[in-house]
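In: Task: produce atomic coordinates for the following.
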Amino acid sequence: MTAPDPTTLPYRPNVGAIIVNRAGDVFLARRADLVGRTPDRGPEDGVWQFPQGGIDDGEAPEQALFRELGEEIGTNDVSVLARHGEWLSYDLPPHLIGRALGGRYRGQTQVWFVVRFNGRDSDIRLDAHLPAEFDAWRWVPIGDVQRFDLGFKRALYARLAEDFAEIIQPS
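Out: This next block holds a predicted model:
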């Protein structure tokens, strides 16, 4: 079976969150479904990302933000610090066209938020909604994010770090 022509597929509306703790570090989580892709890398193996998820029909982006955080990390105890001024899109790599995102999208168009985490680390529960999207997480300085395997989102994350540099700070 051949993959559909990506130019005929739409982008999936999506929301993303850069979660900042009081120390100014950002939350990065390892995808549970892609852990084995990079063997022998040690504790940082697998593909890491910021929380993100689809926007349901009739749902406002900020509503989706809080819902997705509750589903993916078990808490939405955050305060919005900033919303990106534009929607940022990315295309899936060719080998994922027709497979990822239910096979119905060429990629995602996302609105990104920076949020301050108000809770305790013990509030974060990756198993709050099963199947879990992530199997590990950590706080890292924004400047260290690029040393992780970010898959095809590397360029997007570099742009987000630059665009939000003045906001991602200790409280």
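In: only C-alpha atoms for contact and neighbour calcs from this point on.
Out: Fine.
In: Work out for me the element Ser79 sits within.
Out: Using DSSP states H and E, Ser79 sits in strand 78-83.
In: Now that strand: buried residues?
Out: 78, 80, 83 (16 or more other Cα atoms under 10 Å).
In: Against which helices or strands is it packed?
Out: Where contact means 3 or more Cα pairs under 8 Å, 6 or more residues apart in numbering; DSSP states H and E, strand 78-83 is packed against strand 107-117.
In: re the thing from before, any chance of the buried residues of strand 78-83 in CSV, plus distance to Asp5?
Out: Below are the buried residues of strand 78-83 laid out as CSV (distance: Cα to Cα, whole Å):
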residue, distance to Asp5
Val78, 39
Val80, 37
Arg83, 32
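In: starting at the chain centroid, how far to the helix ranked longest in the chain?
Out: Taking DSSP state H as the criterion, the chain has its longest helix at helix 61-73. Taking Cα atoms, centre = their mean, to the nearest Å, one finds the center of helix 61-73 at 11 Å from the center of the full chain.
In: The structure of the following sequence is requested for comparison with the preceding one:
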Amino acid sequence: MIDPATLPYRPNVGITLFNSAGALFLARRADLRDVWQCPQGGIDENETPEDAAIRELREETGLSEALLLGSFPGWLPYDLPAHLIGKALGGKFRGQTQRWFAMRMTQDDSAINLAGDGSEPAEFDRWEWVMPGDVTRFNLGFKRPLYEKILPVLSALAPPL
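Out: Presented below is the predicted three-dimensional model:
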């Protein structure tokens, strides 16, 4: 049995992408058919969190651009559930420490391509625009408390235009 306290957190970014109506891009994970989330992913070596956020958005949604509106202050760590320790995230991490960004969609919805840029397997199989107050009606898995913390702050950066 792996002691989670001996494992580090993986540096990661999350992207809350808002459209002009102030709705949030929320997508269903292809591997966990009932769990929804925002785009997110690891930070590569020698990559800034901002650069990682732009790359992850492109990889997971196919979007080539978005307007950076701001970020949640500081890093937010979360631990994996016990049954995922040693399995998820390559078995090397106890969880992730995330930097969350708010971005505004600058392209038409038709630019969204869940196959992303083709550099990675598709992470999502479905997506919706969801008003921030309605996000908790979706199954967010063990990340629900994280979304409850970040959404009031990040959605305030993206009011309807």
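In: now for Pro131 of structure 1: what does it line up with in structure 2?
Out: Structural alignment (TM-score structural alignment) places Pro131 of structure 1 against Pro121 in structure 2.
In: neighbours of its match, just the number please.
Out: Per other Cα atoms under 10 Å, the neighbour tally for Pro121 of structure 2 reads 13.
In: Spit out the contact partners of it.
Out: Ala115 (Cα atoms under 8 Å, 6 or more residues apart in numbering).
In: Is it in a helix, a strand, or coil?
Out: For Pro121 of structure 2, the secondary-structure state derived from DSSP: H, G, I helix; E, B strand; the rest coil is coil.
In: And for the one 5 residues further on?
Out: On the three-state scheme (three-state DSSP), Arg126 of structure 2 is labelled strand.
In: correct me, but it touches Leu32?
Out: No: the criterion here is Cα atoms under 8 Å, and Arg126 of structure 2 misses it with Leu32 at 11.7 Å.
In: gap between Glu59 of structure 2 and Gln98 of structure 2?
Out: From Glu59 of structure 2 across to Gln98 of structure 2, the span is 18 Å (Cα to Cα, to the nearest Å).
In: on that earlier part again, over which residues of structure 2 does the longest helix of structure 1 lie when aligned?
Out: With TM-score structural alignment as the criterion, helix 61-73 of structure 1 aligns to 49-61.
In: Tell me the secondary structure at Gly98 of structure 1.
Out: Following three-state DSSP, we place Gly98 of structure 1 in the coil state.
In: residues contacting it?
Out: Going by Cα under 8 Å, 6+ apart, Gly98 of structure 1 touches 3-4, 104-106.
In: Now check structure 2 for the residue matching it.
Out: For Gly98 of structure 1, the aligned position in structure 2 is Gly86, judged by TM-score structural alignment.
In: all helices for structure 1, in order.
Out: 61-73, 154-163.
In: tell me what the first one is packed against?
Out: Going back to what we said before, that points to helix 61-73 of structure 1. Helix 61-73 of structure 1 packs on strand 11-20, strand 52-54, going by 3+ Cα pairs under 8 Å, 6+ apart.
In: what residues does the shortest one touch?
Out: Read that as strand 52-54 of structure 1. Strand 52-54 of structure 1 is contacted from outside by 12-17, 64-65, 68-69, using Cα under 8 Å, 6+ apart.
In: List the buried residues of that strand.
Out: Under 16+ other Cα under 10 Å, the buried positions of strand 52-54 of structure 1 are 52-54.
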